[in-house]
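Enquirer: One predicted model, sequence on top.
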Amino acid sequence: MVSTPAARAEDVPDGVPPPPDGPTVNITVVWGDLVEVAADLHVTGHYQSVVPDAAELALDRAISAGPRPLITEHNRLGWIDAQLGEVTYFPCREGPVRAAAVVGMGPMGTLTERRAVQMYASLLGEATALGHVATMATVLIGAGAGNLSVGGAARALVRGFAAALASANPLAPTPRLTEVLVVEVDRLRAEQLLLALTGAAKDQKRLSVTPGLREESGGRLFVPSAAVYALAALSGLVRPAAGGPVPREGAGPPDRAGPSAEEALRTVLAGFEPGIREQVREQLAQLAAVRHTDLTLTVRGPIQAQDDSAPVRMSVQTGPGALRWAALTGGATVPERVALVDTDLLRELVDRLTEPTVEDAQALPEMLSRFVVPTEFQRLLTDDATVLLELDRDTASVPWEFLRDAQQVGGKKPEPLAIRTQLSRQLRTTYARVLTEAPATGELCALVIGDPGDPQQGLDLPGAREEARQVADQLRNLGVTVNLFVGAANSVRKPDEKPARRLDVLRALLCGGNDIVHYCGHSAFDRSGTGRRSGWVFADGLLTAQELGRLDRPPPLIVVANACYTARTGAAEPAGPPDGASLVADHSPWGNAQAALVPSLADEFLCIGVGHYIGSAWRIPDDQGISFAQEFYRHLFRSGPSEDPRTVGAAVRSARKALYEKRAEDDWPDGGQEPQRWSAWAAYQHYGDASDPFVPPADPSDAQKKG
């Protein structure tokens, strides 16, 4: 994989006519599937840190041989910088796609038409400089997700290409690249694209557009386009009777409608009331005067299964007295919006939803959705697709797991979003991930640590011991090799259990090749933000992510930290872990120390390359901690056809749902309900890509059981 420098605004002349002589490029609009069109180089766009979808995902699958698509995996590992105009190349296997690349689009929600001009100028300049590329196939980058209109993206392409050709060195050899194929899979959008490019390039001297569409395999007619063509055809049936104009040649509808056609239309309209029937005929007659390529319809089709739906990615960043939002979905990009919020109100809301009372857990989630989520983003909070929240360290303190569908008014309240769909978090940081790949060993290994705190300081947790033992037994039964450490060296253990000494656990982490790490015990995090005192509490000190940074082998794929008693301080609790490090910080952006606990610890582990960090943000009853872990691993390893797909996000959702459905089973003697039991499902935060597939080396049902 090779990256080129990103484009700069000053590199693109604006409004400067090209000299009369120099390289030229012809643009051909192709109706077909990008990966089935032969070319020397195939290119799509890529937003920073956004999971590939649509054309990029199709290209990813075309060049990938393993279960994890190549571009998706590079994105997960943070190897694609995707600065505006930066081109990243990928190797290809045999087939129509000989060479593949993605061009950076910058952060989602920021691609304006002017920035798109810079991106296209960088792309063409890079492609012509390669020397061996004669034809390049691409899509209309910037319009596929709705960020720009077809016309705006077409103008950006033409202006960017013209700028790149104008800046070419006149003394350099003539570039081989003379043909750019702009591929569109939908027929109507392809015609719209042809019209837009033809109009944008009409005054260009070095750019030409091939008249008419070129048809290749894989082209489709989607529901909106089919509706347009169907309405245009119906309009032709009533045109003679209504006195409408004759369509242009090739438009589709006939010049005249015979008796049989008119009778067919009468049959279609017979079920309508007379007044409505006449209105329909009138509208169809008017529609006949409109060229079908100028029409745009939005038709909502059936909800796709979650494993086939494009994820909804939302970015929430802090600003002065405001939250800055952006969103990217499979059908639309919502550019950045600023939601003004009262910091004091938000601080109180975060505080009351962090380990909330039953009353607050019932009443405040809808307010959270309406108070902090802009209106145009609220409609995206549905169960149609996976939701990925990209957060900074401040917004990560907000308990987003409580989000609900704020669009439904009255009636029965829907389940929280995190119960109805896969919801995960990703931290926006500047760290570099570990640049290694996990070896295919043919078996999964897990490190399980339970109750490593010092009992003499009151840091022993019997429930954590039991959870560690049950998790170890469950993983062994699923075919996983387990290394179990239970209790501090000065505690009482079973004869066959190894004590959880910090040095021994670190050795297992550094040398054990673990795929899963499950920790049950106390945690601490660094109030200074340096990360030096963030980690897990052992009787002989803290085990921090700083020690794990010395990993010379791939870090664990999944870390589950059920540190359910970490985020609570008070007179009845111990003074703190060894060396004076407090169990929680005394400050967070919203005034609640424990709200910042999991984001802080997750950041330390994610920065060394851990793929997924799952932690509890407040105290969880022992039995519910065990229930969450058991359901999480059961789903992760044994997902059946009737369940969500085998992804980490689906396993987290399944475990949350198991706790949610049992939240009111155990009432207090006075008739009330235990707060921690009522909202335990929302305490679990998942940092990582919810759609990341879990691909064990072998089917656990066939694996040899290992002790």
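Expert: Received, thanks.

Enquirer: drop to CA atoms for contacts and neighbour counts, all remaining ones
Expert: OK.

Enquirer: Let me see the contact set for Leu70.
Expert: Asp60, Arg61, Ile63, Ser64 (C-alpha atoms under 8 Å, 6 or more residues apart in numbering).

Enquirer: Excluding chain neighbours, what is closest to the third one?
Expert: Taking C-alpha to C-alpha, 6 or more residues apart in numbering, and ignoring the residues beside it in sequence, Ile63 has Cys92 as its nearest neighbour in space, at 4.9 Å.

Enquirer: That neighbour: neighbour count?
Expert: 18 (other C-alpha atoms under 10 Å).

Enquirer: For it, give me its contacts.
Expert: Cys92 touches Ile63, Ser64, Arg98, Ala99, Ala100, counting by C-alpha under 8 Å, 6+ apart.

Enquirer: With respect to Ser627, which of those is nearest?
Expert: Ser64 (37.3 Å; C-alpha to C-alpha).

Enquirer: dropping in the other structure now:
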Amino acid sequence: MSSKQRGTKSSDADRWVHDMDWDEFEAQLSRSTRGGKSRAVSDQALRDHFGQEKFDRLKQLAERVRVVRRKREPLRGNIIFIPGIMGSELTVTEDGDDDLIWVSFPRLIWGGIEKLQLTKDGMQEADSQLRVQPSGLDKDSYAEAVLWLKAYWNVEPFAYDWRKDMDKAAEWLKDLVESKYKDQPVHLVAHSMGGLVSRNFIRLYPKVWKAMLEPKKVQGGRLIMLGTPNYGSHAIANAMVAGDKLVRRLAAADLHHNLNEVLEILNGFVGSYQLLPSPTKLLASEQKLYESSMWGRYPIVNAHLQRAKKFHADLEAAVTIDPDRMAYIAGCNQETLAGVRIDGPGQFEFDVTFKGDGRVTHALGLLPGVPTYYVDEIHGDLQKHEQVLEAVDEILRTGKTGALSTEPVAARAVRSMTSARVRAVRDRQDAEQIRQIAEATKADRSTAAERRRAETLLRQAIMVQAPPGSRTATDGATTKTAGGRKKTAPPQEPIALKVEVIHGDIRDIKAPAVVVGHYRAVPPVRAVGALDEALDFWISKAVKRGIIGGGLGEVFLIPSTHKSLAADSVILAGMGEYGRFNREDVDLLFANVTYGVTALGWREFVTVVVGSGEGNLSLEQAIVGMLAGVGSALRRLEGHGQGQLETLRIVEKDKTRFKTIHGLLERIAKNQEGGLKLKVIPREVRERTHRQTKPQPERFDQMEGSRVTIERDRDQFRFAAITKQAVIPVREITVNSSYADGAADLLKESRTLEEQHKYGKLLHSYLMPDDFQDMIDMTPLTLIVDRSTAAFPWEMAAFERHGKVVFYGPGRQATRQFRTTLSGAPGLVAAPIPNRLRVLVIADPAPEADLQLPGAREEGRAVVKILREMKEEQGLDITIEQRIGANECDPVELLALILSEEFDLIHYSGHGDFDEKNPAKSGWIFGKDNILSAREIFRARRVPRLIFANACFSGVIRSGTPFTLQESNRNLAGLAQAFFERGVQNYIGTGWPVDDAAALEFARVFYTEALFGDELGISLSKAREAIITRGSTWGAYQHYGQATATLVAKSQKKPACEQ
């Protein structure tokens, strides 16, 4: 079976849409809006091809054409619409059969791109038996533009072979004009490379261009360029070294060629070389782009490089720039490659700017003297943007437009550059998705929606379009860019800023506001910790209660009236999750801080060097980022009537770091980096008073030990860590999931301590990155997990220390928290009273015989007994409500009890259920048809400080079959998270069914220790140690919450279990 036959079933709708000419296409869509016998069939084919949302949009445009044309008014004139590179469909004729290759996902799967390969000279097909010809515009990319213009204009879409020399495309354009519009006026509207084709046509055939002019220029004679790379694009060079997502996605779709083979085919297209940056626009160090030897191992054709060089020279020498007849529409505020550093053969490092449309910078797109308009849009969607289309219509009629700005528009919000790491991860995920759909399509298992998704991902990369739902995305300030060089953009007047670098304590600096960085859900330490103490630990309270988020770029203002703090207020600048903070994030942070400070009318603020702690950014990186953020914000605020920042104060307590910071600022000031004219003033502030450490009025989650965030994407795990002293940035490791899952399963089933040692060490050494293993100590460990990584029994992971095996659970007091609700939901937690405790014990509440758990009843009674003993022994004020067995567990009565009382502790022993589709309905089973959910339980005025739930996820309710270890652990995590989202701060549960006798002993030791005032982490550690020789039950207990939390005040007496 041929590849063409294989793909027929999956591409019938695509072929039907492709084969329609534009009049038929418009008629089909218009018929769809009015009904008709064939409507259902055509509608479904169009819907399959475009998807419902775009299908509806195209129907509206087609109806607009019909309504306007029904008035029978004369058309305004003629337009030839010219697409950009790769925007023309290419059809291959072989043995008399025509086959659409570009862009057809089913054809690309079977290696169809090989049919597009050219000979070395770039003139002919590599396979002489094939004939490749342009067969139309890609309707997915250009249907909106053509339909919009068709309402008032006679539109002729012009397809060309973008692989070949643009001289050939210009010749074809000349033939079209002479054959169809001879002696008639006609306009050109060109997207991307189409603008270069147009200007090359003007260069080669000036008489034809002159003949297209109508004296008033209304009916013809204009050229409007949308995002044309008039002087090339650095993105093309990036694609030629496989750095662009286009190449990787094409290789992912192609099941017959690898990345290098796909790249070799693409790098044989001479048309692409003609889009390289013009030599006249390159810096001296960048001129090596035109030397084939500097491309290293990448397949580059030297003859094409030389042809591109001559093409740019010819185009710039000829009179192809006519401001009276031309206009340019530029996208802006999109991350765009803007310069290149060549470190060696094939080693290219690209700069990035927001002064571009995502593919073409303003420096390489705009033509001198040509009227230019700006829109906040990405390159591949310019021709779809309604304001752009309105502007095109108006420019064609009048030569100008009020629909678009004549200056680069301000972005709607500040956004940092996407880091190379983030881009790589996103691109890899998209490529993997394409590969999976390709393999499913090959096996005839993919759906129409999946194939459309894959083709959409391909088209986004090919045309440089925004992902669905993200068009006109917000952006932020520019970092170091080519756009800022004198050669490519006029220099802006630097903004004056006084910078005081101060040796002293941040608490002693008088200012309207003092700024410090804050990681999401991390307790205050270092500078934040000092300010927290000065504010009587208000920051700790706010973090605990979920008032402060700490998301990247969030700015939180805390007014201060405390005498121990000289500043009037504190600004917490959110740094996001630890291990991910980078140079670009500093820009965003300080731009947002500057916006906030100036909006309040303040002209100065004080800050530490945010992000420069051990293991994070260097001092230079952090300072340059801070200044870039401040500078970009001030630049955007110019002329908007908002206050101006006059002074930035940077404070450092350490004398050595202070000197280093001063030196760096002096150097930056001398070079006038970042568009700022700095005046650097060093000074020293003596400590105002001798300070004594204040005792905390209540217990907070403290930054003790280390915190490790764990994420998983199939076989790839990502780890990040933070301690009081340092941050370890994200590390990625790729594993064989079957080994990791196998170690987890064997740990659950282990019966002896020796087995647990063996498989626990395997789990630790196989998954934990090497540099994370180096930071191992005996301090408490907090694991930040999601439902995927929560599936592993981390408490049973083990390592050797001084010849002894140490488990995470008992040895390091392992506690878990959630990535998605790191700060916890703001909730009213039962107020702690030192020696008063209200407890509710619920055990074995289900009436059905197959749901009853005798061991649960025994556990419930044992817990009540322990609580009563501790009440007498410690003299605690403990009130106990017990509901044991179905007769005492009426759900309505229990719900009323919970809503009317304020319990500090709820202990539950019975069956649990987690509903993945509706987590809020997850909860405890009171019968086959009765689940008391987290949402229902905690409509209470206050939620308990601790839930201890030995809830067995047996699967009897849903499937009748036992859950696997992975399912059971994920269910526990999901249920715990459902309670956390109701405001609960500590949840202890079991990841798999436990031994009844061991569970009783665990509960006895835990409650004994906790009611003597020990922290929950310590109490759990001792309880695990007590049953560690009784199989794997000890590893089933998982604590989600704060290891340092307590139930009662610390007692001076010794627990009976330790006497």
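Expert: Looks like it arrived, so ask away. Bear in mind the structure is a predicted one, so any value in this text is a computation, not a measurement.

Enquirer: circling back to that earlier point, what's the match for the residue nearest to Ile63 of the first structure in the second structure?
Expert: In the second structure, Cys92 of the first structure lines up with Ser560, judged by TM-score structural alignment.

Enquirer: With Thr429 of the first structure instead?
Expert: Match for Thr429 of the first structure (TM-score structural alignment): Thr820.

Enquirer: Likewise for Arg189 of the first structure?
Expert: Checking TM-score structural alignment: Arg189 of the first structure goes with Arg657.

Enquirer: so how far is Glu554 of the second structure from that match?
Expert: Distance, Arg657 of the second structure to Glu554 of the second structure, using C-alpha to C-alpha, to the nearest Å: 27 Å.

Enquirer: So for the two, which sits in the more crowded spot?
Expert: Using other C-alpha under 10 Å as the criterion, Arg657 of the second structure and Glu554 rank with Glu554 on top: 19 against 13.

Enquirer: give the contact list for the more buried one.
Expert: Taking C-alpha under 8 Å, 6+ apart as the test, what Glu554 of the second structure contacts is Ala573, Gly574, Met575, Leu589, Asn592.

Enquirer: Redo the residues you listed as TSV? Include distance to Thr353 of the second structure.
Expert: Formatted as TSV, the contacts of Glu554 of the second structure follow (distance: C-alpha to C-alpha, whole Å):
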residue	distance to Thr353 of the second structure
Ala573	24
Gly574	24
Met575	23
Leu589	18
Asn592	19
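
Enquirer: Could you pick out the buried ones from these?
Expert: Ala573, Gly574, Met575, Leu589, Asn592 (16 or more other C-alpha atoms under 10 Å).

Enquirer: Looking at the residues you listed, which are in strands?
Expert: Among these, the residues falling in strands (DSSP state E) are Ala573, Gly574.

Enquirer: Return the member of the buried ones among the contacts of Glu554 of the second structure nearest to Gln882 of the second structure.
Expert: Of all those, Gln882 of the second structure sits closest to Gly574, with 44.4 Å by C-alpha to C-alpha.

Enquirer: Please pull up the equivalent of His612 of the first structure in the second structure.
Expert: In the second structure, His612 of the first structure lands on Asn986 (TM-score structural alignment).

Enquirer: oh sorry, the question was meant for Pro320 of the first structure
Expert: So, by TM-score structural alignment, Pro320 of the first structure is matched to Arg714.

Enquirer: If we ignore the residues flanking it in sequence, what's nearest its match?
Expert: Arg714 of the second structure sits nearest to Ser737 (C-alpha to C-alpha, 6+ apart), 7.3 Å away.

Enquirer: give me the number of residues near that neighbour?
Expert: 13.

Enquirer: follow-up on the earlier one: for the residue nearest to the match of His612 of the first structure when sequence neighbours are not counted, what are its contacts?
Expert: For Asn986 of the second structure, ignoring the flanking residues on the chain, the nearest one in space by C-alpha to C-alpha, 6+ apart is Gly1041 at 4.4 Å. By C-alpha under 8 Å, 6+ apart, the residues touching Gly1041 of the second structure are Thr815, Arg816, Gln817, Gln985, Asn986, Tyr987.

Enquirer: Helices along the stretch 301-450 of the second structure, start to end?
Expert: 302-317, 362-365, 386-398, 420-442, 448-463 (DSSP state H, counting those that start in this stretch).

Enquirer: Would you verify that Val522 of the second structure is located in a helix?
Expert: No - Val522 of the second structure sits outside any helix when classified using DSSP: H, G, I helix; E, B strand; the rest coil, being coil.

Enquirer: That one is in contact with Met703, isn't it?
Expert: Yes - counting by C-alpha atoms under 8 Å, Met703 is a contact partner of Val522 of the second structure at 7.1 Å.

Enquirer: Show me which of these two is the more surrounded one.
Expert: Val522 (23 against 18).

Enquirer: Quick check: the more buried one vs Thr782 of the second structure, distance?
Expert: On the measure of C-alpha to C-alpha, Val522 of the second structure and Thr782 of the second structure end up 11 Å apart.

Enquirer: Look up how far Gly643 of the second structure lies from the residue nearest to Ser569 of the second structure when sequence neighbours are not counted.
Expert: Excluding the flanking residues, the one nearest Ser569 of the second structure by C-alpha to C-alpha, 6+ apart is Pro559, at 4.2 Å. According to C-alpha to C-alpha, Pro559 of the second structure stands 20 Å off from Gly643 of the second structure.

Enquirer: just Arg341 of the second structure next, same as before
Expert: Counting by C-alpha to C-alpha - Arg341 of the second structure and Gly643 of the second structure are separated by 38 Å.

Enquirer: how far does stretch 955-969 of the second structure sit from the chain's center?
Expert: Taking C-alpha atoms, centre = their mean, to the nearest Å, one finds stretch 955-969 of the second structure lying 33 Å from the centre of the chain it belongs to.
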